[in-house]
Every structure is written in C-alpha cells, then in structure tokens.
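> Please work out how this folds:
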Amino acid sequence: MPQRESMAYDVVIVGAGPAGLSAAIRLKQLALAAGREIGVCVLEKGSEVGAHILSGAVVDPIALDELIPDWRELDSPLTVPVTENHHWVLTRKRKFALPHLMMPRFMNNKGTYTLSLGNLCRWLAGQAEALGVEIFPGFAAAEILFNEDGSVKGVATGDMGVARDGTHKPEYQPGMELHAKYTFFAEGVRGHLSKELIRLFGLSEDRQPQIYAIGIKELWDIDPAKHVPGRVIHTQGWPLSDAVGGGFLYHQENGQVSLGFVVGLGYKNPYLSPFEEFQRWKQHPDIRAILEGGRRISYGARAINEGGWQSVPKLVFPGGALIGCSAGFVNVPRIKGSHTAMKSGMLAAEAAFDAISVEREGDALDAYPKALEASWVATELKMVRNAEPALAKFGQLAGTLYAGFDLWVHSLGLTLPWTFKHHPDHEGLWRKDIAPKIDYPKPDGVISFDRLSSVFLSNTNHEEDQPIHLTLKDASVPIDVNLALYDAPEQRYCPAGVYEIVGQEENRPRLQINAQNCVHCKSCDIKDPTQNINWVVPEGGGGPNYPNM
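Modelled structure (predicted):
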C-alpha cells in the first residue's frame, strides 16, 4: 500500500464553518500582531467552502464585531438587517401573534442580520486566505492520528478512488496526514471524529447527554409584492402535537425567503416524519399565502445541537480542542448559534497561540475553557439552559409558559438554582403496535413536494462506486429490530430518502441504503433506536452543494 505523505502545521482545523474559520483568522491576526509566523490549515469536506453550510439564518454580529471590527466596509454578506419580528402560534387554520413585548429583552433581534450562512463562510474564507491561512476544500478528515503518549497528533484525509468493494480504482490516491501542535475539531453537529474524541477522552462523563433537532430548509423566490426585506417570522404549534419544534420564515435579499421547520429528535412516535411535517406546515393558510406565486429553488437539512450549556462536553484534550457545533453552543430560544460558535473558535485560537508562543506544545489548552466560562457565551447559554428541556418535560403549552417565566427571571438579572436534565434522543421510541399512524397528505407539487425532487435541489452528489458511508454495526438489526418493533423509522426520519425497506411483498425484507442521496444531516446517527448506524465521511467533495443556504 502506498505510504501516506504528511504535512506539518502549527494548527490544523477540521471544518470551514463559522467556528473553524474564525479560529483560523484569529490565529493569523495574533501572529501578525506579534510579528511571527504560524502555519494554519483548514480542511473542508465539502466541494467548496459553504457547500455543506445550512442555517436559517439570523446572525448576531457580536463575535464578528470582535473578530473583524471593520467588516461593514469589507463587502460582507451582512446586508439585510432584521426590521420586523413576528412570533405566531398556529392552529390548523389560524394564527395568533404573540406581542413582541412579551418576549424577554435578549430575545429581541435588534442589530441582527438575515442572510445565507454559507455565503458568510465563503466571505470569512476570503478573509482567512488573505491572512495566509491554507484552506483545502474537498478533503474530508477521516481519521484521528495519535502520538505515542496518546495525545492527538493530527488527522488524515480519506483515501480517494476506493471502490465499493474496497479495492483500489486506477485513480486511487492515498490520504494525506496533517500533523499539528494543536488540532481543532470544528466539524459541526455530531461530527464523526468529534464523537470519537468525546468517547475516547471521556469528555461527556459528567455532562448531560447532547440532544438534537433536525432542521429542514427551503429557499424560495417569492412574489416581489409580498417580500419585505428583514421581516422575520417564527411559529410554534400546528402541525406538531407531541413533538417539540416550530417553523421559521425569513425575508432575505434578492426577493427571496428562507423558510424551514425544526423538529426535536426526541419525539416518541416512530411514524412521525419531520420532512412531511414541514410539507404540512407550508400548507397553513398564512404560510401558503406567502409562497403562492413563488418558486422553490433550493432544499437541504441538517441536525442542530439543542442540549445547551449542561450538554457542552469538556472542550480540551491533549493536542486539541472542540469548537463550534462540535461542542454544541446553540442558544435554542434565540435560534442562533453562529455567534457563539465563532467566539469559541476565537478563544481556542488565543489559547493555542499563547501555548505555541511559549513552546508549550502538546499541553492541554486549559486556558480555552476557562476563557469561555468567563465570556458572554457562557453567560448567554446559562441564562437559557432550562428553556428547551422545559418543552420536553412539560409539553408544548406548559413548557412554553415555564420557559417564558424562566427566561424573564434571568433577563432581570436573577438566577434560578435548578437545571433540567436531558434524555438521549434515541431512547423512548414507541413500539409500532402502540403508536398511532400519521396520515400525511400527498404533495401538490406547488407548495409541498416529495423527498426525491427535494434532494435534487440540494445538488447532492456522491461518487457512486465508493464504500457506503452510512455503516451498520450489525446488519441484522434494521430488519430484526427496527422493522419488527418500530416499522423501520429510518424510512421517515431521514429527509433524503436514504433508507428504504424493499422485498416486503416477497416476504424477504431488507434495508436498502441509497447513500448517494445523503445530505449529511446526521439524523440517522442520532435517532436510530439501537445506535446501530454510524455515519462516517464519504469521499471528499461528496454531499450537497448548497447555494445561498
């Protein structure tokens, strides 16, 4: 087997999202100010920076103000300030608007911007490269490398040109090893290497389990007469009853609206389909009225960290750190996490630069979690720590009332002494014999759509002849357990039609995995009731190619 080549850097960063790029920029800024050189490399599994980035998004620029104070003069994509805030409680046919004065002060979107987070990352990448950061899109970090003492040495990218049966195709190229004094893992939600690091180093041993939601999003061109730049709408209530979640609709630039639906993955009914709930939500009269006469132009999905402060793992280990959504810094009530992710990357960068400057390479970056604990990130997340679990604990109505009370108390500078706990999302799924089936309407092809036409709009592409990246620990479980007990819920929680039970008519059922459809949302890795599915990276450059998402 050909030996892998290696390259050495001071810091290697896995993932070109907001956290990873902010860390890279901050490292170079510090080096420039100190008059010294520092080698920084960013690996990105998408075909380009931003290809795999998906968010609402309404961005609080607090971290960007600290990182690049003159961003307003640098042709940044933050051009549409939020001008209106609406919160609707939906029934099947009606909406009830909650007065914004009822919301705690820190929930106000004053000073925020609505935009494509992918475009923000593309812009940040340009700023990073101008400072000398080396960014390698299309290269997936597939393996953690370790030193003899057990500390993290770096990562290796995946081999290219491997056939599905494991043999080497004529174009085979072995992966590259990237060695570093410190490696930052900024893979996003449920990163497969981050998950392994959390297990190996026991980083979550005294923490609450991380919990997640799936967010499904579309981008529409709408009738210009209906477009109000900067208008932000959030909804709760219908069509969900037992599950936690809600919808969003943001009026962005160029006559477009970004809309989507979020469903907490702790739901109980195996017949629930987050994708179908989103399609139903769009048919609400007040949502449909906005979309009618418009045209859907893009689609995507991703998981979202919802555990909050009590689920953030230990952030450092010998040779590296977790930053951004690899650790989980989303402020769920504010529906924002980019600003906290960016700040975490900046703080980790400062700790690493200090350690490298005094030649303490390899030491755990204890200064990073200490700085984060003292930052506005911790203040913000501690304030909202009980809001999401209150919904799971008390239900939508009572949970919303409690969460509102809790948030108001904290917004007044007071503190409640308790912290609610979480339960892993894959636990507690009802058996199919006691779960009520859900009759979802057929898509009309105008407002609501099917999965396959949706995946087409995500521009998802994988080299077909490669090992399937959705791996099973036990190949018998999908039929003997998931189908037998839960009627194969992977057919419904996947928003891309990856999992399909075939052969039932012949009484020879088997699971077919359409891996080429995968939009990398990670829901299967999270929600599978026996945790039998393990998501690993496919060949670099595979997956969705999101424009303006």
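> Every contact and neighbour count from this point should use C-alpha atoms.
Will do.
> Show me the strands in the stretch 101-250 of the chain, by range?
With DSSP state E, counting those that start in this stretch as the criterion, the stretch 101-250 of the chain has strands at 113-114, 134-137, 141-146, 152-157, 160-162, 168-173, 177-185, 212-221, 231-237, 245-251.
> got those strands as TSV, with mean neighbour count and distance to Val58 columns?
What follows is the strands of the stretch 101-250 of the chain, written out as TSV (neighbours: other CA atoms under 10 Å; distance: least, CA to CA, whole Å):
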stretch	mean neighbour count	distance to Val58
strand 113-114	25	4
strand 134-137	20	25
strand 141-146	20	29
strand 152-157	25	33
strand 160-162	20	37
strand 168-173	13	40
strand 177-185	26	24
strand 212-221	23	14
strand 231-237	20	9
strand 245-251	25	8
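> show me what contacts Thr379?
When contacts are counted by CA atoms under 8 Å, 6 or more residues apart in numbering, Thr379 touches Glu373.
> Repeat the analysis, applying 10 Å as the threshold.
Under the criterion of CA atoms under 10 Å, 6 or more residues apart in numbering, the neighbours of Thr379 are 309, 372-373.
> Run the chain-centre distance for stretch 350-363.
Here stretch 350-363 is found 29 Å from its chain centre; the criterion is CA atoms, centre = their mean, to the nearest Å.
> so which of the contacts of Thr379 comes closest to Gly39?
Set against Gly39, the nearest of the contacts of Thr379 by CA to CA is Leu372 (24.1 Å).
> okay, how far is it across stretch 47-62, tip to tip?
29 Å (CA to CA, to the nearest Å).
> what does stretch 203-210 give?
12 Å.
> Okay, buried residues for that stretch please.
Neighbour-count burial for stretch 203-210, with 16 or more other CA atoms under 10 Å as criterion, is recorded at 203-204, 208-210.
> run this one through as well so I can compare:
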Amino acid sequence: MTDMTREAMEYDVVIVGAGPAGLSAAIRLKQLDAECQVVVLEKGSEVGAHILSGAVLDPCGLDALIPDWKEKGAPINTPVREDKFYMLGEGGKVRVPNWPMPPLMNNHGNYIVSMGNVCRWMAEQAEELGVEIFPGMACSEMVYGENGEVKGVVAGEFGRNEDGTPGPSYEPGMELHGKYVFLSEGVRGSLSKEVIGKYDLSKGHEPQKFGLGMKEIWEVDPAKHREGSVTHTMGWPLGSNAGGGSFIYHLENNQVYVGFVVHLNYQNPHLYPYMEFQRFKHHPMVADLLKGGKRVAYGARAITEGGYQSMPKMVAPGVALLGCSVGMVNVPRIKGNHNAMLSGKAAAEAAHEAIKAGRTSDELGDYETEVRTGAIGKDLKKVRNVKPLWSKYGLLASLTVGGFDMWTNTVGFSLLGTLNHGKTDAEATGLAETHKKIDYPKPDGKLSFDRLTNVSFSMTNHEENQPAHLTLKDANVPISVNLPKYAEPAQRYCPAGVYEVVHEEGKEPRFVINFQNCVHCKTCDIKDPSQNIHWVTPQGGDGPNYPNM
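So this is what the prediction gives:
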C-alpha cells in the first residue's frame, strides 16, 4: 500500500489508545489550549472495551487532572473500607498483619473501580473539551518522516482477505499526522514495540518484566458481600512454581472482582496459568464466598512488572510513550493507573510547551525528566527491588528483605542499591524434560470453568475472513523447536485457548492458531521462548468487549 492511496489528516497531537494515559493526555492538552487539535484512536469497539484492570485506584492522578471529579460524576463510588492480606496453604490461610507494611501499602483513601467505566467517563470529559475520539480504529502502521522522525500513524484499514489481499470492501484507512504522536497502547503495544526497537530505546535499561492477570466478575450472595473489602493473597496454588497472587475486591451491587496474577518469568513450561487461577477458586476461603454466586464476565491482560529500572527511554523524534507502553506499575501496591494518568498529564504539558515554542517532531525531553524525577519516578523507585528479589530468591525474601528495602526507601535510601532483573521472561523458560508435569483438576463448571467457556464471557469477536493477527516469524518453529524443547507452552500460557498442537493418527503434529479466541492479552508475544510469535493489531473493533472490567 503506497502513501498516495491514503488520505491524510493533520492534528497537533495524535494519541493511540483510549486508556487512562491517553485520555489524560487528551484532556490536559485541551485544558491548556482549547484550540489544540487532538485526536484519540481506539482499537476497541468502544472506549473501555479493551480495558481490564483490578482495580483499586489511587485517585492522586485524577486529582491532579480533574480535581472536581466527584462533582462531575466519575464512576468512583466504592472507597476501600477493609484491607486484608493472606498467605494461603492448600486448605488454610494465615492473615498477615498490616502494621509491618510501609505506609505506601495502605489502601486508605483508595477506591475499587471498573477502569473500563472510568475510561468511558474520561472520554466523555475529553469530548466535552473538543477532543476527537474514534473507537474501532486500529492503528496498524507508523508513519515516518524524511529524517526518520515519527510523523503519524495509519488507522482504519479494513477488509483484507485471509491471505492478506484486499477484499471487495477493502478500505485502505488513512494517515493521521501530528506534530507529536503519543503511544498509549498499554502493555506490549505493537507500535510501541516497533518504536522501542527502531530507536533502541531499551539500551542501558533492564529488560521489561511481565505478569499475566486474569479476572472474573462474580455476582455473589448478598449475605456474603462486603462492599469496599479488599483482599490479596500469595502462596497456594503457585507455591514455588511461579511468583504471583490473587485479588478479591467487593464493589457495589453485590459484585466481586476475583483475579489472579502469574509472573511470566516462571521456568516450568508445563505451568498452566489459567488452570492455576481456576484451582485457586477452590480454596475454602474463596469457594465459600463464590458458592451460590454467578460468574458474569471474564478477561485477561498482561501487566508490566519491571518497574523503575525497566522503563525504556520514553521519547524519540516526534513520539512519546505513555503509561504501560513504558511500564509504570508499582508491583507491591498492584497499582499503575494513577501513574498512567500522571504520565499523560506530563506528556501533554511537555507537548503544549513545545508547540507553543514553535517546535515539532522533536524529542519531548521535559516529559521524560518529569516522569523519572517527579511523582511517578519517586513512586516506582521506592519499590524497585521487590520484583528482582522475588524473582531471584523467592516469596519470603521479597516479603522480608523487600519489605525492609521499601521502608528504607521511604526515608530516602536503600542498602541494596538498584538490583537488576537479568533474563527476559521468554529466556527464563526452562526445558520441558527438566521440569515436572503438573496435574490440574478438571473444572467443575460451578466454581471453575474451561477456557473456551470463559472466553465466551469476554464477548470476544473477530471477523474471520482477515489475516491472523498472531503471526509467526517461522511457521516451523512451534513443532520443530518449541514442541520437543518446551512441550510447546503456547498451549498453556494463553488464557484464551488460541494455540493448539493437534495430533492425528499417522500424521505429523500441527500447530493451530485460533485467532478468533484472542482477548488481546499479549502473553504470547512476551512468553514464547523462541520469540517467534508477533502480535499485530487485527482490524478495528475486533477483540473483547469488556463491560465493567
């Protein structure tokens, strides 16, 4: 497709992704200059359709952006009223007291929210200010200028056949050019990945680390519901097989968010993160809560966990990376939305000053400085050693040494300096022959469910007659390399059942990609030990349609 066949539209700032970072940037740009031309492009069918988060929200980011959010009707109605942490064994639990934890771990003043609904409300605020928001517009390509700077993006291409050729209703999409482009795609965004690689933005930084978060919404017996209750657990069922834990959040209307996170640096390729989540719900503490209830929604999304030392350079000529495109999650707090909002605000302020000074398509260095030295950097620096301690020495070291390090960082110093992460999550994957297989109980259909049944509760849909958006660099690798070496872990790490190895009598095994199931979590792009799977965006509007995630 040549540039000549596409129309182009000009803006001051083009924003890719209508999450908390992108929408915060759009709102702040319009607050600073009502005449600023801002467009937000969202690949989901509507704003919020692809948003999945816990979420307990620290409102500091929203306070800085829209101080009167309560008066403006933000869907933030459930303050945290109780905050509990447990270590689980297979049949029991031990309550960990709150008092030894540093103050940053306190959830007082925070809110249980649906970030999808918060983003829908933020989009309304942005549109009232004059921001143009286009949902169902997937951005498939970057547009570069003559000097290698980012000039814009290609969005809205529709109608390619399964083999990639233009179909009868093909639309080439259009180019959207900006003086600056903000990439706020969330974790492992395809354009962000391209830009990080093109400009070598990870040079001098630790590799990014990730987790896989899976979440169900349950309607529970009103007698068991405790609005405002927050519970986190560690330990069983993962044990020493992997890092991770769970969350159980009671919001309004007898609804409970039940979630499970598995750190993706696990070694055993036989580990099945989705089934660990399903097994977790059979713990007596959880089963007692859910019995008599009803699961109403399911979803999954990768999480950035590398923290302070893994944030790449955030700017290149004409482009800035925002929120989880960089990786701004505070892992022990299990929070990143506040930092995403603050990053959007900071990027907007840097772009506003640049445009006001007559600059265009250069590096927004002031944005990076603010992120690293301001509130975001301070938030992440305090906890920077928790994840590497957990990865290298296990849960106990993370809780004890990591907890002590968070205390000392609270008063401004660390005896440990800054620890490194080492391997990528893909490189951490061990050989199948050196690890034990794990026997998982069959889902009972009441508390636990098979993957495909649960995927139907994500309301995921993809147009079938289009190229698969899960591409292989080498189609032979899954069977010739990954199967004998790693028992092809894509069959297990995918929380949506996209990947299968099909065995038929008298035939060689086949690797099958059921891309229609994909919930856009990006785990395959991260964890594939051969780094052979490349996630690209399908046509706009496809994917999950999360209601209240």
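> Quick TM-score on the pair, please.
Once superposed, chain against chain, the TM-score is 0.98 (TM-score structural alignment, normalised by the length of structure 1); 545 aligned residues with a CA RMSD of 1.0 Å.
> which stretch of helix or strand covers Ile13 of structure 1?
Ile13 of structure 1 is part of strand 6-14 when elements are defined by DSSP states H and E.
> so where in structure 2 does that strand end up aligned?
When strand 6-14 of structure 1 is aligned against structure 2 using TM-score structural alignment, it corresponds to residues 8-16.
> Give me the mean distance between that stretch and structure 1.
Superposed on structure 1, stretch 8-16 of structure 2 shows a mean distance of 0.3 Å to its aligned residues (mean CA distance after the TM-score superposition for structure 1).
> Not counting sequence-adjacent ones, nearest residue to the counterpart of Met107 of structure 1 in structure 2?
Met107 of structure 1 maps onto Met105 in structure 2, with residues paired by TM-score structural alignment. Counting by CA to CA, 6 or more residues apart in numbering, the nearest residue to Met105 of structure 2 once its immediate chain neighbours are dropped is Arg333, at 5.8 Å.
> Contact partners for Val13 of structure 2?
With CA under 10 Å, 6+ apart as the criterion, the residues that contact Val13 of structure 2 are 25-26, 29, 36-40, 152, 176-182, 318-319, 348, 351-352, 355.
> and the gap between it and Leu41 of structure 2?
For Val13 of structure 2, the distance to Leu41 of structure 2 equals 11 Å [CA to CA].
> any common contacting residues for those two?
Residues touching both Val13 of structure 2 and Leu41 (CA under 10 Å, 6+ apart) are Leu176.
> Which of the contacts of Thr379 of structure 1 ranks first by neighbour count?
Neighbours were tallied for each of the contacts of Thr379 of structure 1 (criterion: other CA atoms under 10 Å), and the maximum of 26 neighbours falls on Trp309.
> Name all residues that make contact with that residue.
Remark: with contacts taken as CA under 10 Å, 6+ apart, Trp309 of structure 1 is in contact with 207-208, 210, 327-331, 377-386, 419.
> Just the buried ones among these, please.
By neighbour count, with 16+ other CA under 10 Å, the contacts of Trp309 of structure 1 hold 208, 210, 327-331, 377, 380-386 as buried.
> Quick check: of those, which lies closest to Met1 of structure 1?
Closest approach to Met1 of structure 1 among the buried ones among the contacts of Trp309 of structure 1 (CA to CA): Ala327, at 35.5 Å.
> got the strands of the stretch 101-250 of structure 1 as a markdown table, with distance to Gly395 of structure 1 columns?
Conversion of those to a markdown table gives the following (distance: least, CA to CA, whole Å):
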| stretch | distance to Gly395 of structure 1 |
| --- | --- |
| strand 113-114 | 30 |
| strand 134-137 | 43 |
| strand 141-146 | 40 |
| strand 152-157 | 43 |
| strand 160-162 | 48 |
| strand 168-173 | 52 |
| strand 177-185 | 35 |
| strand 212-221 | 16 |
| strand 231-237 | 11 |
| strand 245-251 | 11 |
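> Which among the ones you listed is found nearest to Val481 of structure 1?
Between Val481 of structure 1 and those, the tightest spacing by CA to CA is seen for strand 212-221, at 22.9 Å.
> For that closest one, what is the distance to the chain centroid?
The answer for strand 212-221 of structure 1 is 11 Å, by CA atoms, centre = their mean.
> in the match of strand 6-14 of structure 1, what's buried?
Judged by neighbour count using 16+ other CA under 10 Å, the buried positions of stretch 8-16 of structure 2 are 8, 11-16.
> Just give me how far it sits from the chain centre.
Relative to the chain's own centre, stretch 8-16 of structure 2 is displaced by 24 Å; criterion: CA atoms, centre = their mean.
> Could you do stretch 465-478 of structure 2 as well?
The offset between the C-alpha centroid of stretch 465-478 of structure 2 and the centroid of the whole chain comes to 22 Å, using CA atoms, centre = their mean.
> again, but for stretch 532-544 of structure 2
A distance of 15 Å separates the centroid of the chain from that of stretch 532-544 of structure 2, by CA atoms, centre = their mean.
> what's the nearest residue to Phe261 of structure 1 if we skip its chain neighbours?
Gly247 (4.3 Å).
> same question, Trp407 of structure 2
According to CA to CA, 6+ apart, the nearest residue to Trp407 of structure 2 is Pro102 (5.6 Å).
> Pull the number of nearby residues for that neighbour.
In terms of burial, Pro102 of structure 2 registers 16 neighbours under the definition other CA under 10 Å.
> could you list every residue that touches it?
Neighbouring residues of Pro102 of structure 2 by CA under 10 Å, 6+ apart: 403-410.
> State the distance from it to Pro332 of structure 2.
Relative to Pro332 of structure 2, and taking CA to CA, Pro102 of structure 2 is found at 11 Å.
> got it, and Leu415 of structure 2?
Spatial separation of Leu415 of structure 2 from Pro332 of structure 2 under the definition CA to CA is 19 Å.
> Looking at those two now, which is surrounded by more residues?
Neighbours per residue (other CA under 10 Å) separate Leu415 of structure 2 from Pro332, with Pro332 holding more: 19 against 9.
> Assign a three-state SS to that one, would you?
Secondary structure, DSSP: H, G, I helix; E, B strand; the rest coil: Pro332 of structure 2 is coil.
> show me what contacts it?
In this structure, Pro332 of structure 2 makes contact with 104-105, 305, 380, 383-384, 386-387, 398-399, 402-403, 406, judged by CA under 10 Å, 6+ apart.
> just the buried members of the residues you listed?
Buried positions within these, assessed by neighbour count (16+ other CA under 10 Å), are 305, 380, 383-384, 386-387, 398-399, 402-403, 406.
> Next step: the contacts of Thr379 of structure 1 restricted to helices.
Using DSSP state H, the members of the contacts of Thr379 of structure 1 that fall within helices are 372-373.
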